[in-house]
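*Asks:* Model the structure of this input:
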Amino acid sequence: MKVAIIGAGPRGLWAAEELMERARQRGARIELSVLNDAPLDALSAPDAFRPDTPEQWLLNVPSGVIETRLSSFNTWRGADDDFPSRRTVGQFLLASWEALRENLPRGCTLEMIERKVSNLTPVDGGVVVEGELFAEVLLCTGHAPAEPVVGAQSAYPHTNLDSIGRGDVLLVRGAALSFMDVVRYVPARRIYPVTRTGRFMEVKAYPEDEAARASALAPHAEEIRRCEGFDQFRAILTEAAQTILRAQGGDGDVAAVIDGTDFTGDAVAELRTSLAAAEATRPWTAALAVGYTFRTLYPQIIRRASFGGRDTLGGERFYRLTRVLERVAFGPPADTARDLVEALDSGRVRVDVMQRGDQDLRALAAEVGADVIVDSVTAPAGVVPGTLVGFLVEAGIGQTYTNTGNNRALRVEPDGTLVGQKHLAAAGRMSEGWILGHDTLRRSEDDVIPAWAKRVSAAAMVHPQRVHGTPPLTARTEGWVDELLADPERCQSLLDTYSSPVNILNPEPMVSNIDELVQAGADCGVEVKVFFARKANKGIAFVDTVRDAGHGVDVASYDELRQVLMRGVPGERIIVSAAIKTDHLLRLAIESGVVISADNRDEYDRIVELAGGNPAYVAPRLAPDPAMMPPTRFGERLDTWKNHLARPVEGVKVVGVHAHLHGYAAADRAAALRECMELTDSLRAAGHVPEFIDIGGGVPMSYLDDAEQWEDYCSAISTQRAGYAAPFTWKSDPLSTHYPFHQQPTRGAWLQQVLSDGIAEALSERGLRLHLEPGRSLLDGCGLILAQVAFVKTRSDGLPLVGLHMNRTQCRTTSDDYLVDPILVKRTPDSAELEAFLVGAYCIEDEVILRRRIRFPRGVSAGDIIAIPNTAGYFMHILESASHQIPLAKNVDWPAGTLDAIDQLDQVDQIS
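*Replies:* This next block holds a predicted model:
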């Protein structure tokens, strides 16, 4: 998908970061072009954050609110003073753009283009920008240039002011923040501000115990969200400000401030009082209390008044109120105000004509002897004629909202899309009024930018309506799974019958998985025998299947062995590979003619003793050379076995050599086979008759068909671990230990690699069979878990949770997580899209089924069913627990729909 963002200021950056973060989480492919009509280091008009902005031009919002994907502003700069230079902010924004370039999601691109956009046309399926078609376009054009005043020069960029000398006299239109920037920068000997109100802005102030004050305002925040009209809103705001004023020990008439009737006529005296209160050299004023209250409640006011909400708050009355409160709430920091007071005290700034802003500026300049007129008034918020947005409105492409005083605001949907359009959106100052507080450095989840990025990234997905984890890892499913999950009532019947969760077992794919390995060996001239690793799944159906296929079973405990023997598997087709073997287990193995993998010399000697001269079949376990592969706790080294088995023992037959290897590398298996063949040669020379080499399990499989998805995930989790990507795992879990859920080659092709480079020939020359003990790869496609949704709620901090009738041990191995997307079986009506974590039944905070966040495009509700596919291999049983005395999950053979033999009888020894 080709996407364009027009404007590279703070909101353009936010939109680019948010879009790319969503693309990372959703596996979307996006080509992003960012077009800016000024040099890319200017970042925004009117150049408020250029890296060469004067050092004394300070930030006007607390530095603690500024953050990007790179980090928080304060962390990046290593300081936490509230109002640093805007220059530093500009440097931070540039660093954030560079960080975005360096951390793009796989398959996404970013191109920065210096170009003024004046031609933009919506068409079917997209928007044409300067002749180039984009699927989606977002306008983040920020502040429009102010309408020029004849004979005046703009205060921005600061280079406009560089010709002003020490002897000059200035008349400055405006007395707000931009005027104060002019005062702090130019060396003029005298400066005359001119305004319509005749007042300076109130100084920003914050209480020492801000947490307590914010807490005191919390009830009023809730009242704001519920208020029904202007009078009620004004009453809530008045009461809240009086609460703050009393808490601060201040004085004054809060109602007069809110009504804008508090002007004493002496702007300078008011500024001095405001500064003194902000610096805590006198009690707070009513104006400071109102300003702090308005800023603190602003998020709730935004929610209540935006998207036409002001229509029910008095319309024009509400607009006038907000204009009054902007002067009170969003004024300068104390440092800036202090410089202005000093300039007033020295006579460099004069207020002789301050209240005559409605008069001709040139006449006023002549009256005060001004050499230069400076315009420090920025363009109003909303739609400004002559701009790109203005042209769009004139062309009927954009619609406006007029209940914002003398200005018009661009109407957009909650996701920023222009009303009446599909692929053209806007975010920022052009919609101020329709959306309150839309022109700010603050980032909020309630803003249109996250909603826009969410919509666009979803549209860029291949399967936007599919339930997926973050990022998507789509399960490879068998036909029987697809058929079952397409029948919600059949799924529900299984849960009603056997409770939730239920493990569905289908051994049919097992046969083809065995055949693939056997055929791969045959193609290389090697006889392959497969021994199903019983520990991977306790289902008896799998034992029966491998028995009927003429192969064997690898067991790791007394009960596993007893069950397998009772199912009629001959002893010579069983190997006991348990890491620790009881005498009870060894006696049963010897009595039944089962091959025993002897892990060490002590164990071999115990077998000799327990056999007492009776036949015992043994395969010594070899620990391969640690210089060739990772060290292992299993087995003994080559020379140890050579020495210990130098002479045969009566009754004990060494029938093969066994190895237990970590990982899945074909090269490691080949190296181990060479050592195993060296040991078989030595054993034969000593009089033993080994017939096979068993290299254990670790036969690779792949849960995913899409290699790109796995690479996307690996890149995303790596970027999260590095601290750049937004966390998409539970408590930012790095998930550093996991199975390679996509890998190539697998099974047969992998085995052919193992047997290459002369290995097959060497085995054949020695007349040795190759034994394999796969678990996971034999059970590929053989099972899934069904679990009922119990509830949908939020954690105390608002994090969405979906509760399942299941616990985390019922889908877990020794790895950190099961990294395959669940499948939703919908049984309830569609609802709002939700991104949530799946949590389980155990009464602990970390009881999470899957540790990636899951997206439900059609919503999810209690009564729906979550299917976790391809879990037969280890995930169902290896760590399952009946803690809290919650019964273990039942195991159902498919397609019969009946309990597996493991669950049919209470006593394990009755299985037959």
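*Asks:* C-alpha from now on. contacts and neighbour counts both.
*Replies:* OK.
*Asks:* if I pick the residue lying closest to R808 once chain neighbours are set aside, what's in contact with it?
*Replies:* Nearest residue to R808, sequence neighbours excluded (Cα to Cα, 6 or more residues apart in numbering): I849, at 4.5 Å. Each residue near I849 by Cα atoms under 8 Å, 6 or more residues apart in numbering is listed here: N807, R808, C811, L838, V839, G840.
*Asks:* go on, A659?
*Replies:* With Cα under 8 Å, 6+ apart, A659 has these contacts: R621, L622, A623, P624, F634, G635, A672, C676, D694, I695, G696.
*Asks:* thinking again about what came up before, among the contacts of I849, who's most crowded?
*Replies:* For the contacts of I849, the largest neighbour count, defined by other Cα atoms under 10 Å, is 27 neighbours, found at N807.
*Asks:* Would you check how far apart that one and L819 are?
*Replies:* 17 Å (Cα to Cα, to the nearest Å).
*Asks:* Then G550?
*Replies:* Counting by Cα to Cα, the gap from G550 to L819 is 33 Å.
*Asks:* who's more crowded, these two?
*Replies:* L819 (26 against 12).
*Asks:* Strands of the stretch 601-750 of the chain, start to end?
*Replies:* Taking DSSP state E, counting those that start in this stretch as the test, the strands found in the stretch 601-750 of the chain are 616-622, 652-654, 656-659, 692-694.
*Asks:* As CSV, the ones you listed with distance to I504 would be great.
*Replies:* Formatted as CSV, the strands of the stretch 601-750 of the chain follow (distance: least, Cα to Cα, whole Å):
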stretch, distance to I504
strand 616-622, 35
strand 652-654, 40
strand 656-659, 32
strand 692-694, 30
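*Asks:* out of those, which comes closest to L35?
*Replies:* strand 656-659 (60.9 Å; Cα to Cα).
*Asks:* want to put them side by side, so please do this one too:
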Amino acid sequence: MTYAPTREDLTERIRLNHDSLSYRNGELFIEKLAVEDIAAEVSTPFYCYSASTIRNAFTLLADKLKPVHASVCFAVKANSNISILKLLADLGCGMDIVSGGELERALAAGVAPSKIVFSGVGKTRREIRRALEVGIHQLNVESPAELDSIREVARDLGCRAPVVFRVNPDVDAHTHAKISTGKKGDKFGINIELIEELYAKAAACTELDVAGLAVHIGSQLLNLSPYRAAYRRLASLVDQLRSRDLPVRSLDLGGGLGINYNFGVGPDVGEYAAIVKETVGGLHCELTVEPGRWLVGPAGLLVTEVLNLKEAGGTVLVIVDAAMNDLMRPALYNAVHPVLPLQDPGHRSAHPYQIVGPVCESSDVFGTYDALPPLQSGVRIAFGCAGAYGASMASTYNSRDLIAEVLVEADRFRVIRRRQTIQDLLELESATPWQKCRSETNATTAL
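*Replies:* Predicted coordinates:
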């Protein structure tokens, strides 16, 4: 059973921990707009983001990190909408990317290439070439083989590739197994015992500008102690490298700061900044952190409409027009998002509801909630804390539309990604003329 707080409880939580959501006379507002009014203009389901919440989150984190002069790069995979990227870039935020597509999104949003960090375990040579051609800040190296690819591409281009080595520190982040990235056996990073020799060999290569080290131990971290353990291992490695006269001028500390998915208090970013200062603040390195979810997660809603109700084995099912293809996290991670009625009369239903989507999968379930007001066909609700890993992970499974995204600022809103309809998708599948492979053509000629 997932607890859905009463309106009074939710109102208090929002008041204490959220700066853009509120209930006014029983109606849900985001900034100065009633969500119901937006839903009257934009067909459900759709994503809705608060600009002020994102700005305030970035400003808070940047201020806390000022004493250690750490820069912030947003993890683009959390929300890759170019309007969101531009909003953050205008505040001075850099970008942490994991694909060539995310590089193009960052550039389209006006991000300076010198503020882009390229992470990710499997960069293609084409992606590496493009990154070096535009002049990004650094490539985070994930393996000796990837280092060879970067070196060869840099040689072809006649440039020096700025690289840092992503260390796997073998630290358990105590998070979901599917988003843990810093334990031995995870696919990410290079075993910490192998770094010293690889670093030394790379530093001797004229095609490589070896700047330092990187680490990222996982996502949705609520307990900050794993950061301390990982950063201490990183600091020890810096001392080890410098003892061999190998320069280390840059440390990429990764991201992973979690959020409370029921509008409660999350990790203390002041405490996080103190851990950074305590562990690596005295190393005189350029420091970078790469939050994603923490910056945008609480800013987003997924707004949906109840289609109908049905009873199944004693459970009341609420079927909504949003589905697992729109918000994958419940199906993928057993995650639970809070439910906020757009119109809350104050009184509660006598029974819990299981909220499900229309996709033809038994995993298309958002959760079972008590303490919700009575629901019926046509009523609209919103899933909260949906600004991260929602739209960016969405698909067109069951040939469903990719839904719209909306940005709210004070008393105005705009659509920042239109709904991608089935007509749009069908156009991508227009058949081209039949072709023969060159090898087949040559074989036919030889006969």
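*Asks:* rewinding a little: going by distance to A458 of the first structure, which of the contacts of I849 of the first structure wins?
*Replies:* For the contacts of I849 of the first structure, the nearest to A458 of the first structure is L838 (21.2 Å; Cα to Cα).
*Asks:* For the strand or helix carrying that closest one, which outside residues touch it?
*Replies:* Per DSSP states H and E, L838 of the first structure falls inside strand 834-839. Residues from elsewhere that reach strand 834-839 of the first structure (Cα under 8 Å, 6+ apart): 730, 799-804, 807-808, 847-860.
*Asks:* what's the mean deviation for it versus the second structure?
*Replies:* On superposition with the second structure, the mean distance recorded for strand 834-839 of the first structure (mean Cα distance after the TM-score superposition for the first structure) is 1.7 Å.
*Asks:* Quick one: distance of the helix or strand that that strand is followed by to the chain centre.
*Replies:* Per DSSP H and E, the first helix or strand lying C-terminal to strand 834-839 of the first structure is strand 848-856. Offset of strand 848-856 of the first structure from its chain centre (Cα atoms, centre = their mean, to the nearest Å): 11 Å.
*Asks:* Report the angle between strand 848-856 of the first structure and strand 834-839.
*Replies:* 170 degrees (axes from the mean of the first three to the mean of the last three Cα atoms, to 10 degrees).
*Asks:* what's the next secondary structure element after strand 848-856 of the first structure?
*Replies:* Defined by DSSP H and E, the subsequent element after strand 848-856 of the first structure is strand 865-869.
*Asks:* Could you tell me where that next one falls in the second structure?
*Replies:* Using TM-score structural alignment, strand 865-869 of the first structure corresponds to residues 380-384 of the second structure.
*Asks:* Also stretch 121-136 of the first structure?
*Replies:* Using TM-score structural alignment, there is no partner range for stretch 121-136 of the first structure in the second structure.
*Asks:* before we move on, what about stretch 233-240 of the first structure?
*Replies:* Under TM-score structural alignment, the alignment places stretch 233-240 of the first structure onto no residue of the second structure.
*Asks:* Which of the residues in that stretch are classified as buried?
*Replies:* F233, R234, I236, L237, T238, E239, A240 (16 or more other Cα atoms under 10 Å).
*Asks:* swap in stretch 662-674 of the first structure?
*Replies:* H662, G663, Y664, A665, A666, D668, R669, A670, A671, A672, L673, R674.
*Asks:* Please pull up the equivalent of the first one in the second structure.
*Replies:* If you follow H662 of the first structure across to the second structure using TM-score structural alignment, you land on G218.
*Asks:* Whichever of the contacts of strand 834-839 of the first structure end up buried, select them in ChimeraX.
*Replies:* Selection of buried members from these for ChimeraX, criterion 16+ other Cα under 10 Å:
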select :730,800,801,802,803,804,807,808,847,848,849,850,851,852,853,854,855,856,857,858,859,860
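*Asks:* which residue lines up with P341 of the second structure in the first structure?
*Replies:* Aligned partner of P341 of the second structure by TM-score structural alignment: L824.
*Asks:* Next one: its match relative to L799 of the first structure, how far apart?
*Replies:* From L824 of the first structure to L799 of the first structure the distance is 20 Å (Cα to Cα).
*Asks:* count of residues packed around the alignment partner in the first structure of L194 of the second structure?
*Replies:* Aligned by TM-score structural alignment, L194 of the second structure pairs with T640 of the first structure. Using other Cα under 10 Å, T640 of the first structure has 14 other residues around it.
*Asks:* State the distance from T640 of the first structure to S682 of the first structure.
*Replies:* Separation of T640 of the first structure from S682 of the first structure (Cα to Cα) stands at 12 Å.
*Asks:* secondary structure element for V374 of the first structure?
*Replies:* strand 372-375.
*Asks:* Check which residues of the helix or strand hosting A762 of the first structure are buried.
*Replies:* Element membership for A762 of the first structure, per DSSP H and E: helix 759-766. For helix 759-766 of the first structure, a neighbour-count test (16+ other Cα under 10 Å) marks I759, A760, A762, L763, S764 as buried.
*Asks:* Test my guess that the last one contacts V528.
*Replies:* It refers to S764 of the first structure. No: between S764 of the first structure and V528 there is no contact under Cα atoms under 8 Å: 11.3 Å.
*Asks:* Identify the residues contacting the residue nearest to A203 of the second structure when sequence neighbours are not counted.
*Replies:* Once flanking residues are discounted, A203 of the second structure sits nearest to V210: 5.7 Å by Cα to Cα, 6+ apart. Shown in contact with V210 of the second structure (Cα under 8 Å, 6+ apart): P162, V163, V164, Y199, A202, A203, V248.
*Asks:* out of those, who has the most neighbours?
*Replies:* Counting by other Cα under 10 Å, top hit in those: V164 with 28 neighbours.
*Asks:* which residues touch it?
*Replies:* Q138, L139, N140, V141, V210, A211, G212, L213, A214, S250.
*Asks:* That one matches what in the first structure?
*Replies:* That one, V164 of the second structure, aligns with A619 by TM-score structural alignment.
*Asks:* sec struct for the counterpart of V117 of the second structure in the first structure, please.
*Replies:* Under the alignment (TM-score structural alignment), V117 of the second structure maps onto I575 of the first structure. In three-state terms, and counting by DSSP: H, G, I helix; E, B strand; the rest coil, I575 of the first structure is strand.
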